[in-house]
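Asks: Dropping the sequence and predicted coords here.
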Amino acid sequence: MANSGASDAQVYVIDDDESARDSLEFLLDVAGIRVRSFPSADAFLKASPPLPGACVVTDVRMPGLSGIELAEKVKERDATVPVVVITGHADVPLAIQAMKAGAADFIEKPFDDEAILSAIRKALQRKNEDDVLASEQSEVRERLASLSTRESEVVEGLVAGKANKVIAFDLDISPRTVEVYRANAMMKMQAKTLSDLVRMVTIAKLA
């Protein structure tokens, strides 16, 4: 599970320390993770490599743009890209700023190999989960949009835990009519059970 999604991902390492770059590049390569490194945030932004499916690993303190400023730039281009920040002990306040700028995690120097690999894999896993959720949300919202006004009202009642008779009273229709709307809504939503329906609506309402 720890490697889930990592083999298909691209990690970009941005650090002005050549030895640190080479070491991390070697580590990721051995771990079977595609990696490309850059000596500065400016060089990375100038190259403008593809971001979908990627993870950015950046040092905080670098000549030119800092790691915090890079995190902000990356998030402007693609808010889904995880950014892992590497920081010296004295840079923890800066790392916290980076987290506020959208960084997924920060690792203090000196770090061991497993610590950085774990942080990268977790960031990639979260991104995969976010991508799956976003795709499911889109599908569910399309299905919800296909419901008629009455079907939507019935679904809202069901999700609120109301019985058919209560929904019928609220909408001033017969319980039998509620059952018809319910059946139609379940079919359009592709929900096999009421719990399926509740789960779908809950997912659709997530920000």
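Replies: Nice, thanks for sending it over.
Asks: going forward, measure contacts between C-alpha atoms and count neighbours the same way
Replies: Fine.
Asks: For the most centrally placed residue in the chain, list the residues it contacts.
Replies: The centre of the chain sits closest to residue 130, judged by Cα atoms, centre = their mean, with a distance of 3.2 Å. Residues in contact with residue 130 (Cα atoms under 8 Å, 6 or more residues apart in numbering) are residue 80.
Asks: what does the one 3 residues further on give?
Replies: Shown here is residue 133, whose contacts under the criterion Cα under 8 Å, 6+ apart are residue 203.
Asks: Could you check how far it is from residue 35?
Replies: Residue 133 sits 26 Å away from residue 35, taking Cα to Cα, to the nearest Å as the criterion.
Asks: show me where the chain has helices.
Replies: Assigned by DSSP state H, the chain shows helices spanning 18-30, 41-47, 67-77, 92-100, 113-145, 149-159, 164-171, 175-189, 194-204.
Asks: from those, which stretch is densest packed?
Replies: Sort the helices of the chain by mean neighbour count, taking mean count of other Cα atoms under 10 Å, and helix 67-77 sits at the top with a mean of 20.
Asks: helices and strands around that one, which ones?
Replies: helix 92-100 (3 or more Cα pairs under 8 Å, 6 or more residues apart in numbering; DSSP states H and E).
Asks: now the helix it packs on: how far from the chain's centre is it?
Replies: 20 Å (Cα atoms, centre = their mean, to the nearest Å).
Asks: Could you do stretch 43-51 as well?
Replies: Worked out by Cα atoms, centre = their mean, stretch 43-51 lies 21 Å from the chain centre.
Asks: now swap in stretch 130-140 and tell me
Replies: Centroid separation for stretch 130-140 versus its chain: 10 Å, with Cα atoms, centre = their mean.
Asks: ditto for stretch 28-36
Replies: That offset, for stretch 28-36, works out to 22 Å (Cα atoms, centre = their mean).
Asks: And here is the other one:
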Amino acid sequence: MTATSGEPAGTSANDEQVVLIVDDDAMLRNGLGNLFRSVGMQVALFSSAAELLESRLPDAPCCLVLDVRLRGPSGLDLQTRLAQMGIHIPIIFMTGYGDIAMSVAAMKAGAEDFMVKPFRDQDLLDAVSAALEKDRQRRQAMNRIDDIRASYATLSPRESEVMGMAASGLLNKQIASEIGISEVTVKIHRGQAMRKMKARTFADLVLMAQQLGICKADR
């Protein structure tokens, strides 16, 4: 991750949280950086949307504190571009009083909050803390899905078939009849699926199947 004009971003580990600040006003940008550092937060400072897009984003919970009006692409342009790239960092916009309409558009496009200048430092800190916690939870959920997919990849084709059918509500005897195997074999495949998926209960297995999208709604 790079920061602008020699402004240190700090190194980020997976368990750290990083506030990304994009503002073309160097005084305000540095002031915000100092504010977040004063409460122990890691920061990365950028003078433009392009500079952030050219940087390697940290592999850590993040939020983006973004001025609506920037030289070059605007904050709204950056929000759109990040969405197109599949980057879903929570965004807190900073706006002037004349930018309320733009702020409404930003919120409709998924921004977490917008702060009207001048704003209280504590209000911004509270908004950023909430956004960082939301991103932390999002990353945990994504990691959980990745773990589930990795476990699912270890299932045999028959085990994955039985798992999907069982999670869709079919009884063992119904599964056995539909795919032409014995009910005992169905139980074995189902048990193997639970073991490989690390499901403690059948309800856990159903939830995993739903997250994987392998439940059949019409069953």
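Replies: In hand now; what should we look at? Predicted, not measured: the structure shown is a model, and the values here were computed from it.
Asks: could you dump the helices of structure 1 to CSV with distance to residue 6 of structure 1?
Replies: Shown next, in CSV, are the helices of structure 1 (distance: least, Cα to Cα, whole Å):
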stretch, distance to residue 6 of structure 1
helix 18-30, 10
helix 41-47, 21
helix 67-77, 20
helix 92-100, 22
helix 113-145, 6
helix 149-159, 37
helix 164-171, 47
helix 175-189, 33
helix 194-204, 26
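Asks: which stretch among the ones you listed comes nearest residue 8 of structure 1?
Replies: helix 113-145 (9.9 Å; Cα to Cα).
Asks: Mean per-residue distance, the closest one versus structure 2.
Replies: For helix 113-145 of structure 1, the mean deviation from structure 2 after alignment is 1.8 Å (mean Cα distance after the TM-score superposition for structure 1).
Asks: Output the residue interval of structure 2 matched by that helix.
Replies: On the basis of TM-score structural alignment, helix 113-145 of structure 1 is assigned to residues 121-153 in structure 2.
Asks: Excluding covalently adjacent residues, which one is nearest to residue 39 of structure 1?
Replies: Once flanking residues are discounted, residue 39 of structure 1 sits nearest to residue 16: 4.5 Å by Cα to Cα, 6 or more residues apart in numbering.
Asks: I misspoke; the intended subject was residue 110 of structure 1.
Replies: Per Cα to Cα, 6+ apart, closest to residue 110 of structure 1 is residue 88, 7.4 Å.
Asks: so what corresponds to that neighbour in structure 2?
Replies: Aligned against structure 2 by TM-score structural alignment, residue 88 of structure 1 finds its counterpart in residue 96.
Asks: where's that match relative to residue 117 of structure 2, distance?
Replies: For residue 96 of structure 2, the distance to residue 117 of structure 2 - Cα to Cα - is 5 Å.
Asks: Looking at the two, which is more packed in?
Replies: Under the criterion of other Cα atoms under 10 Å, the comparison of residue 96 of structure 2 against residue 117 puts residue 96 first, with 15 against 10.
Asks: picking that back up, report the separation between the residue nearest to residue 110 of structure 1 and residue 51 of structure 1.
Replies: Residue 88 of structure 1 is 26 Å from residue 51 of structure 1, by Cα to Cα.
Asks: and what of residue 139 of structure 1?
Replies: For residue 139 of structure 1 relative to residue 51 of structure 1 (Cα to Cα), the value is 24 Å.
Asks: Repeat that for residue 166 of structure 1.
Replies: 50 Å.
Asks: Same check on residue 126 of structure 1?
Replies: Residue 126 of structure 1 is 16 Å from residue 51 of structure 1, by Cα to Cα.
Asks: Could you do residue 111 of structure 1 as well?
Replies: Taking Cα to Cα, one finds residue 111 of structure 1 at 26 Å from residue 51 of structure 1.
Asks: Equivalent analysis for residue 179 of structure 1, please.
Replies: Residue 179 of structure 1 is 48 Å from residue 51 of structure 1, where distance means Cα to Cα.
Asks: Also residue 121 of structure 1?
Replies: Using Cα to Cα, we find residue 121 of structure 1 at a distance of 16 Å from residue 51 of structure 1.
Asks: Over to residue 31 of structure 1?
Replies: Counting by Cα to Cα, the gap from residue 31 of structure 1 to residue 51 of structure 1 is 21 Å.
Asks: Those two - which one has more neighbours?
Replies: Higher neighbour count among residue 31 of structure 1 and residue 51: residue 51, with 19 against 13, using other Cα under 10 Å.
Asks: What is the aligned counterpart of that one in structure 2?
Replies: Per TM-score structural alignment, residue 51 of structure 1 is aligned with residue 57.
Asks: Name the nearest residue to the residue lying farthest from the centre of structure 2, ignoring sequence neighbours.
Replies: For structure 2, the largest distance from the centre (Cα atoms, centre = their mean) belongs to residue 182, which lies 43.0 Å off. Spatial nearest neighbour of residue 182 of structure 2, excluding adjacent residues (Cα to Cα, 6+ apart): residue 176 at 5.4 Å.
Asks: quick one, what contacts the one you found?
Replies: Contacts of residue 176 of structure 2 by Cα under 8 Å, 6+ apart are 182, 183, 185, 186.
Asks: possible to save those as JSON lines with distance to residue 77 of structure 2?
Replies: As requested, these are exported to JSON lines (distance: Cα to Cα, whole Å):
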{"residue": "182", "distance to residue 77 of structure 2": "59"}
{"residue": "183", "distance to residue 77 of structure 2": "58"}
{"residue": "185", "distance to residue 77 of structure 2": "56"}
{"residue": "186", "distance to residue 77 of structure 2": "53"}
